[in-house]
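A.B. asks: Have a look at this prediction, sequence included:
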Amino acid sequence: MRRLDGAEEAELMATAHALADAAREATLMHFRRRGLTADTKETARFDPVTVADRLSEERMRAILAARRPQDGILGEEYGRTTGQSGLTWVLDPIDGTRGYLSGTPTWGVLISVADAQGPLFGLIDQPYIRERFEGGFGRAEVNGPMGRAELQARPPRPLSEAIVMTTFPEVGSPVEGAAFRRVADKARLVRYGNDCYAYALIAAGQIDLVIEAGLQAYDVQAPIAVIEAAGGVVTDWEGRPCHDGGRVLAAANAAIHAEALALLRG
């Protein structure tokens, strides 16, 4: 992992918050506005993108061009820009565009800065309720309507007492869905459709597990940074690093991670 001094860590954190502030403004310009439409990125299923997705990423990229031109960028809407510093900003301008279109406040903006080994610092920001979760460089905090508080994932409890979340009931392929149900069938409560906000709830100590498949790097790098800073564990379904996406198992602690991992492996 790249070594950074305190001044550079502070600059990276300040830049991340500046990006999140810009994305808040851009996304709220269109949220719950009549007439908002979406294009779809795929023909086989509805994978929406709106003018707000594009505007949010454009504004974040403009800030990075001014403040951190030496860094790379990986964004959902405009792809990869190569840098020279060894650091890459990973941006999801609206994670949960389906929720955004529906008017629910469970979408978010995901921002992280990573080196070759994975994310160093990340933000999960929910603009509408003004709640921002951050993790990395020795920080694990949430700041929102109830003030500022330390993030701490919940301690171990059996899967039979746990709360599990995922975005889509089918999870992924039929095989992946069956693996998810092996975990879900043993949990006390299963909830669907919270997109990135579910990962924030792990860091906040509210839930125990998030299980998903088919993710991209920009879907998961910020949540990894925030959850790990709060004491949680995030891997793929084989227990390996997952900062490039794929099948993701996020857990509040090592004990429930191990219990869920054994069931996912079947």
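C.D. replies: Yep, it's here.

A.B. asks: Every contact and neighbour count from this point should use C-alpha atoms.
C.D. replies: Will do.

A.B. asks: and the helix or strand containing Glu228, which residues are buried?
C.D. replies: Here Glu228 sits within helix 217-229, counting by DSSP states H and E. Residues 217-229 are the ones in helix 217-229 that count as buried (16 or more other CA atoms under 10 Å).

A.B. asks: could you redo the residues you listed as CSV and give each row distance to Glu161?
C.D. replies: As requested, the buried residues of helix 217-229 are arranged in CSV below (distance: CA to CA, whole Å):
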residue, distance to Glu161
Ala217, 31
Tyr218, 31
Asp219, 27
Val220, 26
Gln221, 28
Ala222, 27
Pro223, 23
Ile224, 24
Ala225, 26
Val226, 24
Ile227, 20
Glu228, 22
Ala229, 24
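
A.B. asks: Out of the residues you listed, the closest to Asp47 would be?
C.D. replies: The nearest member of the buried residues of helix 217-229 to Asp47, counting by CA to CA, is Asp219 at 14.1 Å.

A.B. asks: Assess the claim that that closest one and Gly246 are in contact.
C.D. replies: No. Using CA atoms under 8 Å, Asp219 is not in contact with Gly246, being 9.7 Å away.

A.B. asks: Using the three-state scheme, assign Leu264.
C.D. replies: For Leu264, the assignment made with DSSP: H, G, I helix; E, B strand; the rest coil gives helix.

A.B. asks: Can you tell me how far it is from Gln221?
C.D. replies: 21 Å (CA to CA, to the nearest Å).

A.B. asks: Run through the strands of the stretch 151-266 of the chain in chain order.
C.D. replies: 163-166, 189-192, 209-216, 233-235, 245-251 (DSSP state E, counting those that start in this stretch).

A.B. asks: Can you give the distance of the longest one from its chain's centre?
C.D. replies: A distance of 10 Å separates the C-alpha centroid of strand 209-216 from that of its chain, computed with CA atoms, centre = their mean, to the nearest Å.

A.B. asks: then this one, side by side with the first:
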Amino acid sequence: MILRSTAFPDLSMCVALAHELAEISAGIIRPLFRSPALNVDDKADLTPVTAADRDSEAAMRERIREVFPDHGVIGEEFPAENPDAEFVWVLDPVDGTGALVSGLPTFGTLIGLCHRGTPVLGLINQPISDERWIGLTGEQTLFNGERAKVRAVRSLDQATIFTTALDCFASDSDRSAFERLAGKTRLRRFGCDCYAYGLLALGWCDLVCETGLKVHDFTALVPVITGAGGRMTGWDNRPLDLSSDGRVLASTGEPLHREALEILTGTKGATPS
């Protein structure tokens, strides 16, 4: 199957480029997985970074400049380029560097595209297992070329919830809010970073709840989740964009999303924005 967008007909070239960027990054990351050549440094915030992060983002940026010199780029490892452009690519070369340096194949490369600040295209690539999700906002999500779809879990007591780690929550109140929500679910799981969102799009879990995410962490995920029939918003129930605060909830859709937000925020009767 080939993804096309009726809202943005010219995105066919962007879809092709997203796939090309995934191949470029995979070619750099794959040889370093579980390799003694993978040297790990610490950023200023003490989170790990490797040559896989830096080199793959640099290579993707170079290719974007060649194909779309007027597009902007926001990435994790280097300063933003032309971030006020109409179209801005948002890159996370290794979402889950902690997993990469621990030898776990649950990290992923995130490639997103925003149109006037709103995510319109998203790709998750897992280069070790050769798994790829790509979605367009308002259209559909494909997983390795086949349609991806969330499952029809509609109540919290039947739901599986993911988050990367409890210590990732930005404040004690946010952590308590997650604990309230997770306590209502059937099963909670930790880890997986962006891979958890891919599992949601495939129907293997029902909620992903996190805080403290940067735009490169969530931009690519929005079209993947919504294209699979799910919902992804901020905790304030607003659509995610480049100005969002990094508190996100992804779900299989209503009414599960609404019920989860009510527990997170302590507000009853929330309606979709």
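C.D. replies: All right, it came through fine. These numbers come from a predicted model, not from an experiment.

A.B. asks: tm score of chain vs chain?
C.D. replies: In this superposition the chains share a TM-score of 0.92, using TM-score structural alignment, normalised by the length of structure 1; 258 aligned residues with a CA RMSD of 1.8 Å.

A.B. asks: If we go by neighbour counts, what in stretch 95-102 of structure 2 is buried?
C.D. replies: Of the residues in stretch 95-102 of structure 2, those buried (16+ other CA under 10 Å) are 95-101.

A.B. asks: right, I mislabeled it, should have said stretch 101-114 of structure 1
C.D. replies: 101, 105-114.

A.B. asks: what does it correspond to over in structure 2?
C.D. replies: Taking TM-score structural alignment as the measure, structure 2 aligns residues 101-114 with stretch 101-114 of structure 1.

A.B. asks: Kindly check the end-to-end length of that stretch for me.
C.D. replies: 30 Å.

A.B. asks: Look up how far Pro239 of structure 2 lies from the residue nearest in space to the middle of structure 2.
C.D. replies: Central residue of structure 2 (CA atoms, centre = their mean): Leu221, 3.2 Å from the mean position. Distance of Leu221 of structure 2 to Pro239 of structure 2, given as CA to CA: 12 Å.

A.B. asks: and if you look at Ile225 of structure 2?
C.D. replies: For Ile225 of structure 2 relative to Pro239 of structure 2 (CA to CA), the value is 13 Å.

A.B. asks: Also Cys168 of structure 2?
C.D. replies: 22 Å.

A.B. asks: just Ser155 of structure 2 next, same as before
C.D. replies: 22 Å.

A.B. asks: now Asp206 of structure 2
C.D. replies: The gap separating Asp206 of structure 2 from Pro239 of structure 2 is 19 Å, by CA to CA.

A.B. asks: Tell me which of the two has more neighbours.
C.D. replies: More crowded of Asp206 of structure 2 and Pro239, by other CA atoms under 10 Å: Asp206, with 32 against 17.

A.B. asks: And that one, what's its match in structure 1?
C.D. replies: So Asp206 of structure 2 corresponds to Asp208, using TM-score structural alignment.

A.B. asks: quick one, what contacts Glu76 of structure 1?
C.D. replies: Neighbour list for Glu76 of structure 1: 91-93, 218 [criterion: CA atoms under 8 Å, 6 or more residues apart in numbering].

A.B. asks: make it 7 Å
C.D. replies: 91-92, 218 (CA atoms under 7 Å, 6 or more residues apart in numbering).

A.B. asks: same question, Val164 of structure 1
C.D. replies: Per CA under 7 Å, 6+ apart, neighbours of Val164 of structure 1: 184, 187, 189-191, 207-210.

A.B. asks: can you do 10 Å?
C.D. replies: Taking CA atoms under 10 Å, 6 or more residues apart in numbering, we find Val164 of structure 1 in contact with 180, 183-184, 186-192, 198, 202, 207-211, 250-251.

A.B. asks: next one: Glu58 of structure 1
C.D. replies: Counting by CA under 10 Å, 6+ apart, Glu58 of structure 1 has contacts 22-23, 26, 52, 64, 75, 77-78, 93.

A.B. asks: returning to what we had before: wait, the residue nearest to the centre of structure 2 sits on Gly135?
C.D. replies: Yes. Using CA atoms under 10 Å, Leu221 of structure 2 is in contact with Gly135, at 8.6 Å.

A.B. asks: Quick check: neighbours shared by those two?
C.D. replies: Common neighbours of Leu221 of structure 2 and Gly135, counting by CA under 10 Å, 6+ apart, are 112, 121-124, 227.

A.B. asks: The longest helix seen in structure 2 corresponds to what range in structure 1?
C.D. replies: Longest helix in structure 2, counting residues (DSSP state H): helix 11-29. Counting by TM-score structural alignment, helix 11-29 of structure 2 falls onto residues 9-27 of structure 1.

A.B. asks: The stretch 51-200 of structure 2: helices as residue ranges?
C.D. replies: 51-67, 97-101, 172-182, 194-202 (DSSP state H, counting those that start in this stretch).
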